[in-house]
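> I'd like to go over a predicted model; first the sequence, then the structure.
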Amino acid sequence: MRVLSYFNTALKITAQYDGKMPLQHYLKQYFAANKKHGSRDRKQITHACYCYYRLGRALPNQPAEERLKASLFMCNSEPAEWAALFNTDWIDNWRADIDKRIAFVALQFEEFNIGDLFQFGQALSAAGDVTAFTVAHLIQPDLFIRVRPGFEAAVKQRLAAQSIAYADYGAGCIGLPNATKTEGLFAINREAVVQDYSSQRVADFFALVPRKPQLKVWDCCAASGGKSILAKDTLGNIDLTVTDIRPSIISNLRRRFAEAGIAEYNAAVADLSKTLQADLLNTNYDLIICDAPCSGSGTWGRTPEQLCFFESSRVDEYAALQKRIVSNAVTRLSANGYFLYITCSVFERENEQVAGFIEQQCGLALVKKELLPGYDKKADSMFAALFRRPL
């Protein structure tokens, strides 16, 4: 029975996986070494592995077989081919409503506690709904794209022509089923960018920055450059500088900017955890975007292995790094300039506490701060806080 083979292979993989590399990369290596698995096999085995880790640290005393079955039951709205693994009682109680599936699992296992799925609830930002955020980890997030100005009608026409269902959230934000193949639907980065719903909401903070004929903008932890492209599309004519600690990232960013049609910008490799070099970034900026390195806890719906392998002590390490980066970056902020602090974390120590540090230790005035929850839209969750340097 093929489904039993999927099940047993997933058990084998999860028994061997140690969390030292992203699960996505581990699975890629596993399938490269085990070429007997066809495309459908790989898809189903991958799905089962991800379901397993969506259970987090719940049901710790149950055998791996029972944990995997419970996770498949809770993570799938209908049995489909997994039905062959379950007895009649489970099949009869398989409901589309996820809360009912969770309740049924709780009846089967006295030790089951939904709070064990995400064990860091006490560290969540105050504005977060712990229960809703926790349950959302059992659901595969959607794929989100942001259609760039001038291309919305064309992209939507192509989606309709391919009979691809999508959710339109306005302002060019489109939600697609996670497995959607985007090849041929749009020119990547030129017509549309892959960017999560909450990440796109950062545009609301850009809108609070007063316009100038040409704002000087520094994206100081630029990574793939998504926030820079968003700033270009939102703020118009900007004098853009991008930096990152990793040379390979800057190289990839240059390729992405070329695809996006962004030709005029400055780029450099910079370690902002250390004092800035005198000859680097020897100017001040009207807007500094600091999408700081973080735990990524708001994105664990996409990387659920973190629910099992992340150590809480790392939150303090990230918070200390964030404060060092911020302290160095704000030295390049103009008088009356704006500083935008962003994380894809849901932890208060990385969010509100660092925002408090920026106010108290860096002397900036808070304009707006907000946890950007995505768990009600099958999206990531983020935090953003905008500050202004007084004249």
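Thanks, I have it.

> hey, let's count contacts and neighbours off CA atoms from now on
OK.

> and the next element down the chain from the longest strand along the chain?
As assigned by DSSP state E, the longest strand anywhere in the chain is strand 333-343. Using DSSP states H and E, the next helix or strand after strand 333-343 towards the C-terminus is helix 352-362.

> residue farthest from the centroid of this protein?
residue 88 (37.5 Å; CA atoms, centre = their mean).

> how close does that residue sit to residue 106?
Look at residue 88 and residue 106: by CA to CA, to the nearest Å, they are 17 Å apart.

> elements contacting the helix or strand hosting residue 67?
Residue 67 is part of helix 64-75, with elements assigned from DSSP H and E. Judged by 3 or more CA pairs under 8 Å, 6 or more residues apart in numbering; DSSP states H and E, the packing partners of helix 64-75 are helix 2-16, helix 39-54, helix 98-108.

> and here is the other one:
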Amino acid sequence: MATNVQHNFAHRYLQYAAEIIEAYDGKVPLHYFIKQSFAKQKKFGSRDRKAISQVVYSYYRVSNALRQMSLQQALPLALLLTTTPSPLWESVVPVAWHNIWQGTPIEKWNWAQQHFTLNASIFPHSNYVSTALDVAAFNLSHLQQPDVFIRIRNIANTQRIIQQLTDHNITFEVLDNCIRLPQQTAVDTMLAIDKDVVIQDWSSQQVASMFALVRSNITQKKQPITWWDCCAASGGKSIAAYDYFGKQLQLTATDVRSSILHNLKNRFSTAGINIAKTFVHNAATPSLPFHEKFEVVLADVPCSGSGTWGRTPEQLYFSEEASIEQYQQLQRNIANNVVSNVKQGGFLLYVTCSVFSAENEQNVQYLLATHQNLTLVEQKYFSGYHHKADTLFAALMQKL
């Protein structure tokens, strides 16, 4: 039962959360905007900030469905749909809703659809979502924040890392060499990030299953494997490739942003990858800075990020349909350019963190039609919606 103090705090939190939502225009990441807002309001302590942030994020998780509601109506319903019963929110979630509040996500969503005028989908642009996915399950997955996942770089260190987590009283689940952790776990305070473990979503880790297909199709098993990560960003998949292939991998990493490459060099150094070549390059431009041919070109292309919007739920409200076609064209430009740098017999590994077929299957079909010497080895979605994880797409093509 909520106390009078909790009642007062809860209503105050909703009021300030509404002020943040009304002021936010989606032009900067939500977490950054919230941080800026709190910097202007010194009166809030850490517990206050956490509660207010929860309301804001709860709203954006279901904001696409609640567009027709006022914030006064929407915020209690958002808390019902995205949280479990707690004394703090008892006074703002109507008593008549408390029984359904204890239900499963699908029970609560079905109840809300019956009792309110909602948009049919939590996820926007649902007509673009690939039919290869369970669209209903993917839609409902946005009611919950995804978990944190780490990848153990050397399986021999598994027991030591498990012991470290145990010593810090962290609840965790071991999934092969992947470990699931509760949301907001301060992993960097207890483990050697990039040296012993990599913070990497479960689905992103599963993309490494494509590496086995590369190895099985390479004829010269003991020769160096030349690898170009043409849109390197944080470099997580290249670190995974290095961990899989070992020193046999000769890594080149490029990105259009010099700041990203600066951080990437530091990350590679921490990870013990001293053989990498890195330089600034825009893979979307037709002029290439070298004529080298690679066994593997990894094109982890810029995309809508729609498979990761569970982590950035403001995109469920602010994303624009027109951007899907814009990303599709950018992705085709990049893939078309880098195909020429794949050796005969080598591979193009095309990856996105999108669920839109326009960025995935349609682009693969386009590439196969445009480049007759490419053949599809495998394409698949790594669906994270049953694992509280992201959803990614990967396609491995071989150049004959």
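Looks like it came in fine. As the structure is a computational prediction, the values presented were derived from the model and not from experiment.

> what TM-score do we get after superposing?
Aligned and superposed, the two chains score 0.96 in TM-score terms (TM-score structural alignment, normalised by the length of structure 1); 385 aligned residues with a CA RMSD of 1.3 Å.

> show me what the residue farthest from the centre of structure 1 lines up with in structure 2.
In structure 2, the residue paired with residue 88 of structure 1 according to TM-score structural alignment is residue 95.

> in contact with that match, which residues?
By CA atoms under 8 Å, 6 or more residues apart in numbering, no residues touch residue 95 of structure 2.

> so residue 381 of structure 2 sits in a strand?
Yes. Counting by DSSP: H, G, I helix; E, B strand; the rest coil, residue 381 of structure 2 is found in a strand.

> still on that earlier bit, in structure 2, what range does the helix holding residue 67 of structure 1 match?
The aligned range for helix 64-75 of structure 1 is 71-82, by TM-score structural alignment.

> same question, stretch 321-338 of structure 1
If you align by TM-score structural alignment, stretch 321-338 of structure 1 falls on residues 330-347 of structure 2.

> ditto for stretch 137-146 of structure 1
Residue span in structure 2 matched to stretch 137-146 of structure 1, by TM-score structural alignment: 142-151.

> and the matching stretch, what's buried?
142, 143, 144, 145, 146, 147, 148, 149, 150, 151 (16 or more other CA atoms under 10 Å).

> how about stretch 208-223 of structure 2?
So for stretch 208-223 of structure 2, counting by 16+ other CA under 10 Å, buried means 208, 210, 211, 214.

> now do the end-to-end distance for that stretch.
Counting by CA to CA: the opening and closing residues of stretch 208-223 of structure 2 are 20 Å apart.

> likewise for stretch 368-388 of structure 2?
33 Å.

> what does stretch 360-368 of structure 1 give?
Termini of stretch 360-368 of structure 1 sit 15 Å apart (CA to CA).

> cool, stretch 291-302 of structure 2 as well?
23 Å.

> and if you look at stretch 305-321 of structure 1?
23 Å.

> in that stretch, which residues are buried?
Applying 16+ other CA under 10 Å to stretch 305-321 of structure 1 flags 305, 306, 307, 308, 315, 318, 319, 321 as buried.

> looking at the residues you listed, spot the one nearest residue 245 of structure 1.
residue 321 (12.9 Å; CA to CA).

> next, residue 397 of structure 2: secondary structure please.
strand.

> how about it, what's its match in structure 1?
With TM-score structural alignment as the criterion, residue 397 of structure 2 matches residue 387.

> so how far is residue 20 of structure 2 from residue 209 of structure 2?
42 Å.

> could you do residue 196 of structure 2 as well?
39 Å.

> show me what contacts the residue most central in space within structure 2?
By CA atoms, centre = their mean, structure 2 has its centre lying nearest to residue 308, at 3.4 Å. Residue 308 of structure 2 sits next to 353, 354, 390, 391 when contact means CA under 8 Å, 6+ apart.

> so which of these hold up in structure 1?
Retained in structure 1 (both residues aligned by TM-score structural alignment, their matches' CA atoms under 8 Å) from those: 353, 354, 390, 391.

> hmm, residue 383 and the third one touching each other?
Meaning residue 390 of structure 2. Yes. Between residue 390 of structure 2 and residue 383 there is a contact at 7.0 Å, judged by CA atoms under 8 Å.
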